[in-house]
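Engineer: attaching a predicted model along with its sequence, questions to come.
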Amino acid sequence: MAPKDSTREAHFPSIEKKHGEPMKYWFAVMKKLDSKKYPEQIAHLRENYGFSQAHANALVMFSRGSVSSRRHETSADYFKSIKPEQAKTMKKIFKAIQSKFPKLELVIAWNQPMLKNGDEYIFGASAATNHILIAPWDQQVLKEFTPHFAEYRVNKKTIALPNDWPVDEKLLQKMIKASIKK
């Protein structure tokens, strides 16, 4: 399980414990891999030392100067980092949901805005290059509402909407209501 601390260093005690070497040793290994690309560094740690993806990523990214996996502290920070049209649509999506369900908390998780009901994630959204992805966390809800999104691309866990999607407040609210009931 990933530590709640988003710093790369939060993984270091687990790396030392699991692989039996101090971080000084692992930094020396990374120094030797300095000229390699990210995928090669990850593969080397996984194949030669049995690192998990999370531990390999933490070590590689720390060695490359990234000390935290957190890119956005707030939803406002997230919205500033995406195209204005996407930000406008996503803000409308979250506003439509929170107007009906004000107790849902808007948080940043996995570097994107998510709605939580207590400790449970209910809904998330993210901006891709040419579309916005929305994701009800409950797969039954996604399956149930797929027909309502027939004109869009429905993936395994997400729905791809155009950046300028005319927000269907009632549909989103029904999805959230179904998610909360489950």
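Structural biologist: All right, it came through fine. Numbering: from 1, shown residues only.
Engineer: hey, let's count contacts and neighbours off CA atoms from now on
Structural biologist: OK.
Engineer: ok, residue 152 - how many residues close by?
Structural biologist: 13 (other CA atoms under 10 Å).
Engineer: what residues does it make contact with?
Structural biologist: 159-161 (CA atoms under 8 Å, 6 or more residues apart in numbering).
Engineer: so how far is residue 139 from it?
Structural biologist: 17 Å (CA to CA, to the nearest Å).
Engineer: ditto for residue 126
Structural biologist: 17 Å.
Engineer: those two: who's more crowded?
Structural biologist: Set residue 126 next to residue 139 and count neighbours by other CA under 10 Å: residue 126 wins out with 22 against 14.
Engineer: doesn't that one belong to a strand?
Structural biologist: Yes: the assignment for residue 126 is a strand, going by DSSP: H, G, I helix; E, B strand; the rest coil.
Engineer: which SS class is the nearest residue to it once chain neighbours are set aside?
Structural biologist: Of all residues beyond its chain neighbours, the one nearest residue 126 is residue 133 (5.2 Å), with distances taken as CA to CA, 6 or more residues apart in numbering. Secondary structure assignment for residue 133 (three-state DSSP): strand.
Engineer: okay, now the one to match up with it:
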Amino acid sequence: MHAFEEFLAKIDRPEHRAEMEEVLAWVADTFPQLKPKIAWNQPMFTDHDTFIVGFSASKGHFAIAPEEATMNRFLDEIVQSKHDHTKGLIRFKWGQPVDFPLLERMIAFNIEDKADCTTFWRK
């Protein structure tokens, strides 16, 4: 998780930093083929130089951004789970349980769906 040390150090509250570190470590452990990197000052994971999932942190929550196409694919499930979301991300209030099963399905979908993608973002 060396790639994310500087990002994590900027999260002021230790409990928030630990929560974000747990989520990032979970992704790295669950999908070891993904490459961790910082881009646009955000932690993200890529596969063959294509975006798979990104994260951000703010005062009240952290967000998981898997790209709009993935959000659309899982929108019914996101709405049924009552996760706070926009068209491009899911927000989790600090201390709120992370929906790891949903996150795993979204990442797996992106890996499979973008297997032949030759660009960073979907076109």
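Structural biologist: Noted; the coordinates are in hand. On a predicted model such as this, the values are computed, not experimentally measured, just so you know.
Engineer: contacts only, for the residue nearest to residue 126 of the first structure.
Structural biologist: Here residue 133 of the first structure is in contact with 125-127, 158-161 (CA under 8 Å, 6+ apart).
Engineer: let me have those in TSV, extended by distance to residue 176 of the first structure.
Structural biologist: As requested, the contacts of residue 133 of the first structure are exported to TSV (distance: CA to CA, whole Å):
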residue	distance to residue 176 of the first structure
125	13
126	17
127	20
158	14
159	14
160	17
161	17
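Engineer: hey, which helix is longest across the first structure?
Structural biologist: helix 84-100 (DSSP state H).
Engineer: average offset between it and the second structure?
Structural biologist: Mean deviation of helix 84-100 of the first structure relative to the second structure after superposition (mean CA distance after the TM-score superposition for the first structure): 2.1 Å.
Engineer: and that helix, what other elements does it pack with?
Structural biologist: helix 169-181 (3 or more CA pairs under 8 Å, 6 or more residues apart in numbering; DSSP states H and E).
Engineer: what do you get if the cut-off is 6 Å, keeping everything else the same?
Structural biologist: In terms of contacts (3 or more CA pairs under 6 Å, 6 or more residues apart in numbering; DSSP states H and E), helix 84-100 of the first structure is not packed against any helix or strand.
Engineer: can you pull the buried residues of it?
Structural biologist: For helix 84-100 of the first structure, the neighbour count (16 or more other CA atoms under 10 Å) marks 86-87, 89-90, 92-94, 96-98, 100 as buried.
Engineer: same check on stretch 100-108 of the first structure?
Structural biologist: In stretch 100-108 of the first structure, the ones that count as buried by 16+ other CA under 10 Å are 100, 104-108.
Engineer: what about the residues you listed, which are in strands?
Structural biologist: Counted as lying in strands by DSSP state E, out of these, are 105-108.
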